[in-house]
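Trainee: Would you be able to build a 3D model of this:
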Amino acid sequence: MRLFAFATVAALGVLALTGCTAGDTGGDTGDGSDAAAVTDVPIIVPADPGGGWDQTGRAMSSVLTSEDIVNSAPVTNIGGAGGANGLAALANETNPDTLMVMGLVMVGAVETNASEVRLEDTTPIARLTDEALVIVVPAASEYETLQDLVDDILENGQDVTITGGSAGGADHILAGLLLEAAGLSSDEIASSLNYIPNSGGGEAVSLILGNNVSAGISGVGEFVEHIESGDMRALAVSSAERVEALPDTPTIVEEGYDVTLTNWRGVVASGSIDDAQRNALELVVTEMHDSEAWASELETRGWADAFLVGEDFDEFLTDNIAEVQTTLKNIGLVA
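Mentor: Modelled structure (predicted):
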């Protein structure tokens, strides 16, 4: 099965994005003000330091301030529950210029955590990046190939431990899709997959480097330095083609499993902001995206440019939520 988190997908249902009215992304915000009125943009990272959301939030903060797009862009980490804690904090935020980093991980975590506050309650601003995931093992692992890892899970089930980001997030979904491609039913996946979630990428790295888990899954950018140092062994990447940062690592498809999944990230604002406030934030983020400094961040971190704003991002998010709901049921991660 293939789950494309970045491609445009067919609508699987209509989900109302409450508080999310698409606005004009032109220069005038509609009330006589413009993006220049946005001078400070607090950024909520709904995870502990060290992971992809944290990297994204801090890259945004650096570019927004170094390019003089805003005066300040302080980052606040609010970890836990796959981003649901950060989502709840955004719902109570009174500053209309506050942005929260989110993405595919949060789409899944909202479902598995049965979060009271949902992404439909926010205002989508922009999709920013897209990144392949990589399946790794500790350097001393007996697994030399992805087939070795899958065979051991099929034989020994929950004795094989896999760590990654939050429950129901992209890493967890990829593990489930891999076992589905290996021939397991949703019930068999639920009984065989021993997935250890974390609230930040740093925790997963510690578990893998400490040889406390059998394998790990995360974005390439979070593991690449440990792969290059020889402390981790990369078994496969989840993109359709090999990634530039790990040219010798095969894709999951090359390893014989029909699975492709990429992890997109973006930003949303409070669901209570009006059209003018939304337009102003869209202009700020668009100016950041169009800068050479942001292009440099993408290249340095190995992120693909996946920029969408306005109605295009609204439609993408609606479809992605429906797609993830279906996938999580198919692989037994939610009832």
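
Trainee: rest of the way, CA atoms for contacts and neighbours
Mentor: Will do.

Trainee: quick one: the helices in the stretch 201-335 of the chain?
Mentor: Here the stretch 201-335 of the chain has its helices, by DSSP state H, counting those that start in this stretch, at 201-209, 220-228, 275-289, 292-301, 311-330.

Trainee: Roughly how far does Ile78 sit from Glu120?
Mentor: 20 Å (CA to CA, to the nearest Å).

Trainee: Repeat that for Gly271.
Mentor: Applying CA to CA, the value for Gly271 to Glu120 is 8 Å.

Trainee: cool, and Ala84?
Mentor: For Ala84, the distance to Glu120 (CA to CA) stands at 13 Å.

Trainee: Give me the more crowded residue out of the two.
Mentor: Legend: neighbour count by other CA atoms under 10 Å for Ala84 and Glu120, higher for Ala84 (26 against 18).

Trainee: which SS state does the more buried one fall under?
Mentor: The three-state assignment at Ala84 reads helix, by DSSP: H, G, I helix; E, B strand; the rest coil.

Trainee: hang on, isn't it packed against Val45?
Mentor: No - in this structure, Ala84 is not within contact of Val45 by CA atoms under 8 Å, at 11.1 Å.

Trainee: another one to check against the first:
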Amino acid sequence: MKQRLKRLIPIAVLALLIAGCSSDEVNEDGASEWKPEKPVEMVAPARAGGGWDTFARVVSNAIMEQELMEQNIGVINKPGGTGAVGWAYIQNVNDPHHIFSTSTTMVFSMLAGNSDYNWDDMTPIANLAADYGIIAVRADAPWDSLNELLEDYKENPDSITVVGGNTPGGFDHVQFISLAMEAGIPMEDISYVTDQSSGGLPVLLNGTVDVLTSKLGSGAVEQHRAGNIKILAVLSEERLDSEQLAEFPTAVEQGYDTVFVNWRGVYGPGGMTDAQVAYYEGIMRDISESEQFEAIRKQFGWDELFMGSEEYTEFIRQEVETNSVIMEELGLLAK
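Mentor: Coordinates of the predicted model:
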């Protein structure tokens, strides 16, 4: 009996050690591997129907339909503070089974001081697309071009109101401010209101405001196709290749230099292991290279812009540097 106990004790100790270790496994090359042990939440740090929500849902749907993940993945919405509520949720939960959709708006929002967290507090996983900014008006609006709108704005600034889905200092606000200032409109003459709850389209359509500053992927394309709005300009360098979007003129071809691209990617909480990042990065790469996601990009007017975690991290650093200058020039950089 004593001999049997001696043999069992090391086995029991080993079992305890294994139970206390990470769920990461080791592959043939000696590198650790990880995969989710429970359903994954894709957090959209915004309302349902907006750009972050749309991106989160098409990515999650693609993962499920292509059976890229053994566990289920679902979308939850955490709106508020131009992303701040969602980021706080991610950091407080601090679990690699909770990842979130993001975009250029995150950098602008953090630079504006909307959140207690910044880009270094969380983990870049991968970027999948580029979504360009747009300027739109109702179908019955008197302006048929960007030039007509901005010329009228210069002459009658008190009669025109602009709406965006971000608070002042966010992507929507900054892109319109940059464009208007290039047209010679003083920043103090611009009347900008925020509609975080619905992104601005409903208040544009009901006549409360006159102009929408947003992104192609925010639902504007669908409203244009329905005949409810006119997209006066896309803030891309050239007209987009998609047959569905090639009709939209750029601000550049109308005489302006303003180009604003809203990259769209996936982040996770801070402190993710290399194995956890590699797992999600591989899935996002598979999605980006799929025919299904190519069709999705064409549908929403997104360009292909895949970056893995390492490249994405460096890209974000450059974005922060560039946009810090823009925000400071506009007087919107948080002190």
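
Trainee: can you map out the strands along the first structure?
Mentor: Along the first structure, the segments classed as strands by DSSP state E run 43-45, 75-77, 99-103, 123-138, 161-164, 194-197, 215-219, 232-237, 262-269, 304-309.

Trainee: so how much does the second one differ from the second structure once superposed?
Mentor: To tie it back to what came earlier, the one meant is strand 75-77 of the first structure. Strand 75-77 of the first structure, aligned to the second structure and superposed, deviates on average by 0.6 Å (mean CA distance after the TM-score superposition for the first structure).

Trainee: what's next to that strand, contact-wise?
Mentor: For strand 75-77 of the first structure, the external contacting residues (CA atoms under 8 Å, 6 or more residues apart in numbering) are Pro42, Ile43, Ile44, Val45, Pro46, Ala47, Asp48, Pro49, Asp54, Gly57, Arg58, Ser61.

Trainee: what about 6 Å?
Mentor: Residues outside strand 75-77 of the first structure that contact it (CA atoms under 6 Å, 6 or more residues apart in numbering) are Ile43, Ile44, Val45, Pro46, Ala47, Asp48.

Trainee: what would those residues look like in CSV with distance to Ala322 of the first structure and neighbour count?
Mentor: Listed next are the contacts of strand 75-77 of the first structure as CSV, based on distance: CA to CA, whole Å; neighbours: other CA atoms under 10 Å:
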residue, distance to Ala322 of the first structure, neighbour count
Ile43, 27, 24
Ile44, 25, 28
Val45, 24, 28
Pro46, 22, 30
Ala47, 24, 29
Asp48, 27, 20
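
Trainee: Farthest-apart pair in those residues, please.
Mentor: The span of the contacts of strand 75-77 of the first structure, defined through CA to CA, is set by Ile43 and Asp48 at 13.5 Å.

Trainee: that older thread, closest one to Leu104 of the first structure among the helices of the stretch 201-335 of the first structure?
Mentor: Judged by CA to CA, the one of the helices of the stretch 201-335 of the first structure that comes nearest to Leu104 of the first structure is helix 311-330, at 8.0 Å.

Trainee: Buried residues in that closest one, which are they?
Mentor: Neighbour counts over helix 311-330 of the first structure (16 or more other CA atoms under 10 Å) mark 311, 313-325, 327-328, 330 as buried.

Trainee: Have a look at how far, on average, that helix is from the second structure.
Mentor: Helix 311-330 of the first structure, aligned to the second structure and superposed, deviates on average by 0.9 Å (mean CA distance after the TM-score superposition for the first structure).

Trainee: neighbouring contacts of stretch 40-60 of the first structure?
Mentor: Counting contacts by CA under 6 Å, 6+ apart, the residues outside stretch 40-60 of the first structure that touch it are 70-79, 83, 86, 97-101, 199-202.

Trainee: What's the ChimeraX line that selects buried ones from those residues?
Mentor: Selection command for ChimeraX covering only the buried members of the contacts of stretch 40-60 of the first structure, criterion 16+ other CA under 10 Å:
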select :70,72,73,74,75,76,77,78,79,83,86,97,98,99,100,101,199,200,201,202
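
Trainee: With respect to Ala335 of the first structure, which of the strands of the first structure lies nearest?
Mentor: Set against Ala335 of the first structure and scored by CA to CA, the strands of the first structure come closest in strand 194-197, at 17.1 Å.

Trainee: residues in the second structure aligned with that closest one?
Mentor: The alignment of strand 194-197 of the first structure onto the second structure (TM-score structural alignment) spans residues 191-194.

Trainee: From the chain's centroid, how far away is that stretch?
Mentor: Offset of stretch 191-194 of the second structure from its chain centre (CA atoms, centre = their mean, to the nearest Å): 21 Å.

Trainee: How about residues contacting that stretch?
Mentor: Outside of stretch 191-194 of the second structure, the residues within contact range by CA under 6 Å, 6+ apart are Thr161, Val162, Val163, Gly164, Gly165, Asn166, Thr167.

Trainee: And stretch 174-181 of the second structure, by the same measure?
Mentor: Under the criterion CA under 6 Å, 6+ apart, residues Thr258 lie in contact with stretch 174-181 of the second structure.

Trainee: Put together a markdown table for the strands of the first structure, with distance to Leu179 of the first structure on each row.
Mentor: Formatted as a markdown table, the strands of the first structure follow (distance: least, CA to CA, whole Å):
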| stretch | distance to Leu179 of the first structure |
| --- | --- |
| strand 43-45 | 31 |
| strand 75-77 | 33 |
| strand 99-103 | 23 |
| strand 123-138 | 13 |
| strand 161-164 | 12 |
| strand 194-197 | 12 |
| strand 215-219 | 14 |
| strand 232-237 | 14 |
| strand 262-269 | 17 |
| strand 304-309 | 27 |
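
Trainee: and of the ones you listed, who's closest to Glu292 of the first structure?
Mentor: Closest to Glu292 of the first structure of the strands of the first structure, according to CA to CA: strand 304-309, at 12.7 Å.

Trainee: Fine by me, thanks again.
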